[in-house]
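> attaching a predicted model along with its sequence, questions to come.
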Amino acid sequence: MQAFARSNRCASSTLKAAVESNSWQRFGCGPLLEPQATLIHRAIEAQAIARPHAIAAEHQGRSITYRELNRQANRLAATLLEQGVMADDHVALFVERSIPMLVGMLAVLKIGAAYIPQHVGVTPAAQLRHILAVANVRVVLTLAKLAPALPLTTAQKCIALDAFISADSVAADERNIGSAASSPDSVCFVLFTSGTTGQPNGVRVTQRNVCNILLTAPGNLGMRPGLKVGQILNIAFDMSAWEVLGCLAHGATLLIRGKDIAQTAERCDVLIATPSILATLDPARCTQLKVVALAGEPCPQPLADRWSAFCTFYNACGPTETTIVNTMQHYRGVGPLTIGKPTPNNTVYVLDEAGQLCAPGEPGEMWAGGDCVTAGYLGNPELTAERYQPDPFLGHGRTMFRTRDLARWTADGELEHLGRVDDQVKVRGFRVELDSVSAALESTPNCERAVTLKLDSRHLVAFVYPPTTDIDVARSRCAERLAYYCVPSLILAVEAIPLTSRGKVDKRLLLEWAVAHQAQDACAEQSVTA
């Protein structure tokens, strides 16, 4: 494998040449659009100038205007510079959801540094310690109540954002800091994802990456002044940047949730979520919603049908390494539910095992190219070289990323998601795609959600929701649609599908439930035999 060469310049001319010279680009190339800004904080600053008294964010009865958000961020940016933070440095943002959190994000961006968001109380202390070391962090932004519990060294400076804001006695400063500190290639934030070695990997997301998805349609989700956007996701999750930066860059009002997600969702015009989170909400109580965007997991068809009936509904896909999402479908409640087409200035290649392009209808692995491709992993050149490769289709030093998602092009040029390479398992010597089994189970009347997992080398286990789902009918649906070895040996109807802190299915906990159920059945059998 060739080493990763970082190059992220002048995408539109390269993409244009590719469109003109390669027929495959009629499917694989997103439209060419120019983002309205090249630095995401400049778009936020423009909102502060255009509508200074508009409410930028609300949280637990408190609010902040765009003017005040920008002013406080300028103050903090000046303080960070005094503390020796420079462009391209890393600043830890170890917080809880709050208005001060927004001030910290914006201030770091203003000086050309990158923030590293983590939700204290959710992220284990050992992981925070690992992040601080790998990112060479010298300044940590947090909240006063959280500071004593942080695993800091004597070399690390801690600033309590809420205390900093409360201590403000300076007249308003309308200047914008760091006019020359950032470029489109500057890293905007670093998101730590679960790693295969047990330690999280830090994905370096650039200004160009962020502006490309948030400041073009459909990624902008129609956000605009006067609309309310929910902030319900874990701030360490890449989709939270869609909520926060997307909202603020378009002059909307960010509703930062407390403990009750539903209470916030019911007040929103725009909601970004995982399918697992959306499935916990009642559509009848969310009548104000105008736009819903889902990503992070496969979306069940019944869920898409239910919500697309009354609002603009997007089903999207993309790992952190391709900047939030790089494909989107506007699903209108008719036709197949897919993950759509490449977003603007991006490309998608469906390749076979030899690295050759697959024809429409042929399954293969998705590789992503264009402006979505991030700047690699922090401090891990070996993994970067493995997953980020020179793009032979765009050329000109461009890079493509191996997503590990399986897909095929439909006849009308949309991508049908076929699961993860990691979700292809061997059962009784046969290859099984777990998502296909779940989709068959979800065709059962009244079944809203199904999750299928490999229990051991010979057995699959599936979980269906709601608990009233007819398990016999569900098993029959699998037997009708799939090979015999794809039919789960155990199907459990559950009261709820458990979620991780990032709003995805907690597969580890589900497997523990399955093992416990087996043990309970074994004990019952022994009792009967005795």
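Sure thing, it's come through. Fair warning: this is a prediction, and the values are worked out from it, not measured in the lab.

> only C-alpha atoms from now on, for both contacts and neighbour counts.
Fine.

> for K145, grab the count of nearby residues.
Other residues near K145 number 11, with proximity taken as other Cα atoms under 10 Å.

> which residues touch stretch 117-131?
The list of residues contacting stretch 117-131 from outside it, by Cα atoms under 8 Å, 6 or more residues apart in numbering, reads 92-97, 146, 150-152, 189-192, 199-200, 234-236, 501.

> try stretch 162-178
Residues from elsewhere that reach stretch 162-178, judged by Cα under 8 Å, 6+ apart: 45, 70-72, 74-75, 77-78, 100, 110-112, 143-144.

> show me the contacts for E353.
E353 makes contact with G364, E365 under the criterion Cα under 8 Å, 6+ apart.

> helix/strand/coil for it?
For E353, the secondary structure call by DSSP: H, G, I helix; E, B strand; the rest coil comes out as coil.

> distance check, it against Y314.
Distance check for E353 against Y314: by Cα to Cα, to the nearest Å, it reads 30 Å.

> can you give me the strands for the stretch 351-500 of the chain?
Applying DSSP state E, counting those that start in this stretch to the stretch 351-500 of the chain gives strands spanning 364-370, 388-390, 399-409, 415-420, 424-427, 430-433, 449-454, 460-465, 490-493.

> here comes the other one, which I'd like you to weigh against the first:
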Amino acid sequence: MKTYPLTQSQLGIFLEMMQHPQMTQYNLGYMTSLPKSIDLDRLEQAFRTIYATCPTFRIRFLTEGDELRQTVDDTRELPIFRLTLSEPECEEFLQKALKPFDPFNDVLCRFHLIETPDRIVFLVDFSHLIADGTSIALLLGKVYLPLAYAGMPLPEQHYGLLSWAEDEESTFHTAAYEKDREYFRQHYQGCEALSLSESVSDPLGKYIRYDGHLPMAEVAEWCRRYDTAPNLLLMAAFAYTLSVVGRESSSVFTTTSHGRIQRRLREAFGMFVRTVPVRALVNPDTKVTDFVKSFRTELMGTIRHGSYPFSHFCRDLQMKPGISFNFYSGGITEEIKLGEESYPCCRLDSNTTCSDLTFTVVERDGQYDLRAESSDRLYSPGFLRTMVQTVKTVAQDMMLHPQSPLSSLSLVTQAEQAELIRLGTGKHIDIDTQDTFVSAFERQSAKTPERTAVVDGNSQLTYADLSRRSNLLAHLLTDAGVQPDCFVCILLDRVKEFPLSVIAVMKAGGAYVPMDTEYPAGRLQYILEDSQTKVLITSHSLLEEKLSQGMALPEGMQVIFIEDVDFTEETKAINLATPDGLAYMIYTSGSTGRPKGVMVPHRALSHFLQFIADEWRLSAESRISCHAPFAFDASIEDLYPVLTVGGTVCIVPEDATKDLHLLHQFITDNRITGGCFTTQLGQMLLDEYPDLPVDYLVVGGERMTKNPSCHCRLINTYGPTEFTVDATWYELEPGRQYDNIPIGRPLHNQTAYIIDSGRRLLLQGMAGELCLAGMQMATGYWKREELTKEVFTDIIVDGKPVKVYRTGDLCRWNEQGLLEYLGRIDQQVKLRGFRIELGEIESQALKFEGISQAVASVYDGQLLCLYYTADCDIDEGVLKEFLAKSLPDYMVPAAYIQLDELPLTPNGKVDRKRLPAPDIAEEEIVPPATPLEQQLFDITAERLGTDR
């Protein structure tokens, strides 16, 4: 028994079939309806004749030693099944007709002849291992079946699939093969395969698809005018859409060639289709016509170097592009011919697939059918719809503007743009744009002077006390030289005097700058110096502690010690706050190694506070816990909205912020009705205490991963400091399980846009940068004019410029019209609710003697790691102490990995995916240091079933 090698195309299919034995992706199934007058015996005999004559039908796979081979097995009969079914039974059968093939044991084709009361249903099913689309067309409509049914002799196959497999194998040791391999190595140097889906361990899932249409006539006319071909225009539109969606200027996808270049293969039955890579280089300044024509050059280069198979390309270049584009001119198999009659046939969809995105264009009935298909484990039906719509829009815009640069192309139609604007616009409400928090607080103070406003661990203040004392302190500040928009730094413990000082600064016309008592001395000094603050409000003990740690006061700075102020004095009311004036400045992590100050005006703050008071349903009976550090803008959500409605702020003591049980006790003892927490802590609190006696809980600062069971309103928020705390919100449905918990919709009177790197709106379902517009936008960054211009900028919406804040966050509109957060576009991350610019950590690490390269990364979503190279062995403990002097504790890496060299991508960039996992050995595990850490450890260990 003679055996043959597999072609490289067969080998690729075979390996995927072995990996997913239940998959029907590589079944070629076609069905047609025939009249009852058809002679079924004659039809069956025709196929048995073809089976006996064509050796490809009888191929079986086997192993010889360690080698996979194929042979012609003449001992097995063709499986033809004849069934009699009712029409409903037939329809049900067709839904599940495709069954996986076993290449070692099954005949790799099967036929069904089904009689129903009204028709004959004829079904063929081939394994892609032995057939391709051209073969099926030759079989059913052009050569084999028409001849066999008529009783005429079939063409002899002197050269077919098995001969081709032998010849292909022989080319791998030729000079031509080496030349072709070198071409691909050079041509694809620095390129990377693109995937638009999130990684999954097993992509095998349900086959899904979406179909669209494009008139053929306008494409044909455009291609005639610009001397190109329809497949090139539509491939260019697809490639450009990939670039937009993937946010990459270069990518590699695949297309297919029929592989029948040799004349003797034109009518051969077999699997000759070749997969070939396509490189797409997208320069936004390239003209449309030049971009389209570049694909002719690309494909011609691939054809000229055709002895190098795709499997070798994947092996040698260490990439396997999963996204593919296929163009079928003249249609796929559309008919079966029996005698003088022709009957339309259609392909059956696979039940299961593991393929990445496949985009197919088919000429049919005067139009191009555009089809996107994939596994539902990788993409949603909505995403496939978006891909088809965007490719169609891009192709049409290319034809309208052939001499324009790619950057000017529209990605959405006018109707789609209008829908996106509607989707991104928050609910409209009427508000007083001239109001400020101070004015709202004073109005409430006049209504409820004796109600408790603020409670800390030791004491409390009524509204009247808070109003009177803040007036007195405000006068002291103006006497110290504080004027409108001057910055006043506040360094205080978690005491009632902090919100008192904030109100005083605002009344004096200044903007407060909160300073965290946990910050290292170096960072505190930087804030004092950079803000050019005139006055520092603090306590004797805190200042003494920070000075002893190395902090120095800038020359000429005045210090007001809060415990020295005589609050028994009487003074006049004062309120110099204006809507356009600055309310506060909060320092956030900076990519250059320097924190940056975000300036927020009163108008933005006032709007935010009104939204919170309304939507969180705050009232005079509300008792809100303030858990967040005062230097973290989440504290604003807890401290101030409730003071505009007569409720009470209860400041969580320091020890309770670090202990889950103490925090629960605080909430219970103080009859707390609501509060804001980091996502991780909020989830842990509800996991441990699902009956938490509050009306609502707000979480934010991190990606929410689960919906804990609870008996209160649970609200997921998203918002950068640059957009006044919260920009979007979503109230979770109790008990509902989410694949990706949304961040929801924009706050009232605010607008959200999803844009590509060219600042154009993207369709629903496509991931892009989230941009925010509305009165909650910050003024900008203090003394960072260039950065302010870069991120507080204009985009064009409906033909008009709209000022937005570019968040740098990757988001998309889901199919329910809600925003989903997908991660950071740059390397900025959020960990335990704190926004961290990895570049700041890297910048500080590079200041350590001996370190030459440094990369900060978050491993497994929770462990902050520092990878570095150095010219000597680095003591990790010393390095950690060094970083702790300049970075907040949440920015100090937990794991340190010294490498000989950093892994790089072909483009020379650090390949973060190849950074090694930190080796957390038994002796390296740091035990929980606080009661809260111990509780988190115990809960997590129980969930994971581990003691580590």
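Sure, I can see it. Bear in mind the structure is a predicted one, so any value in this text is a computation, not a measurement.

> circling back to that earlier point, out of the contacts of stretch 162-178 of structure 1, which comes closest to Q520 of structure 1?
Of all those, Q520 of structure 1 sits closest to L143, with 45.2 Å by Cα to Cα.

> quick one: map that closest one onto structure 2.
Residue-level alignment of L143 of structure 1 against structure 2, with TM-score structural alignment as criterion, gives S539.

> excluding its backbone neighbours, what's nearest that match?
Closest residue to S539 of structure 2 in three dimensions, ignoring its sequence neighbours and counting by Cα to Cα, 6 or more residues apart in numbering: F561, at 4.9 Å.

> what lines up with L152 of structure 1 in structure 2?
When structure 2 is aligned by TM-score structural alignment, the residue opposite L152 of structure 1 is L553.

> try A407 of structure 1
Aligned counterpart of A407 of structure 1 in structure 2: C811 (TM-score structural alignment).

> residue contacts, its match?
For C811 of structure 2, the contacting residues are I754, A767, G768, E769, L770, L819, E820, Y821, L822, G823, taking Cα under 8 Å, 6+ apart as the criterion.

> how much space between the closest residue to the second one other than its chain neighbours and Q434 of structure 2?
The shortest distance from A767 of structure 2 to any non-neighbouring residue, by Cα to Cα, 6+ apart, is to R812 (4.6 Å). Here R812 of structure 2 is placed at a distance of 34 Å from Q434 of structure 2 (Cα to Cα).

> need the contacts of stretch 162-178 of structure 1 in CSV (columns: secondary structure, neighbour count and distance to R208 of structure 1).
What follows is those, written out as CSV (DSSP: H, G, I helix; E, B strand; the rest coil; neighbours: other Cα atoms under 10 Å; distance: Cα to Cα, whole Å):
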residue, secondary structure, neighbour count, distance to R208 of structure 1
E45, helix, 24, 17
N70, helix, 31, 21
R71, helix, 22, 25
Q72, helix, 24, 25
N74, helix, 25, 22
R75, helix, 22, 25
A77, helix, 26, 21
A78, helix, 18, 24
P100, helix, 23, 25
K110, helix, 28, 15
I111, coil, 26, 16
G112, coil, 28, 13
L143, coil, 23, 30
A144, coil, 15, 33
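
> distance from the lengthiest helix in structure 1 to the middle of the chain?
Selection of the longest helix in structure 1 by residue count, based on DSSP state H, yields helix 507-529. The offset between the C-alpha centroid of helix 507-529 of structure 1 and the centroid of the whole chain comes to 34 Å, using Cα atoms, centre = their mean, to the nearest Å.

> may I ask which helix or strand encompasses the aligned residue in structure 2 for V348 of structure 1?
Counting by TM-score structural alignment, V348 of structure 1 corresponds to A752 in structure 2. The secondary structure element spanning A752 of structure 2 is strand 751-755 (assigned by DSSP states H and E).

> repeat for A237 of structure 2
In this assignment (DSSP H and E), A237 of structure 2 forms part of helix 230-246.

> ditto for A126 of structure 1
helix 125-134.

> report the aligned residue range of structure 2 for that helix.
For helix 125-134 of structure 1, the aligned range in structure 2 is residues 521-530, judged by TM-score structural alignment.

> in the longest helix seen in structure 2, which residues are buried?
Among the elements of structure 2 assigned as helix by DSSP H, the one spanning the most residues is helix 381-400. Of the residues in helix 381-400 of structure 2, those buried under the neighbour-count criterion (16 or more other Cα atoms under 10 Å) are 381, 383-399.

> go on, stretch 31-45 of structure 1?
Buried residues in stretch 31-45 of structure 1, defined by neighbour count with 16+ other Cα under 10 Å: P31, L32, P35, A37, T38, L39, I40, H41, R42, A43, I44, E45.

> between those residues, which is nearest T343 of structure 1?
Distance to T343 of structure 1 across the buried residues of stretch 31-45 of structure 1 (Cα to Cα) is lowest for P31, with 7.0 Å.

> look up how far Q127 of structure 1 lies from the closest one.
Distance from P31 of structure 1 to Q127 of structure 1, by Cα to Cα: 39 Å.

> what do you get for L337 of structure 1?
Note on L337 of structure 1: its distance to Q127 of structure 1, by Cα to Cα, is 37 Å.

> which one's more surrounded, those two?
With neighbours defined as other Cα under 10 Å, L337 of structure 1 and Q127 compare such that L337 has more, 22 against 16.
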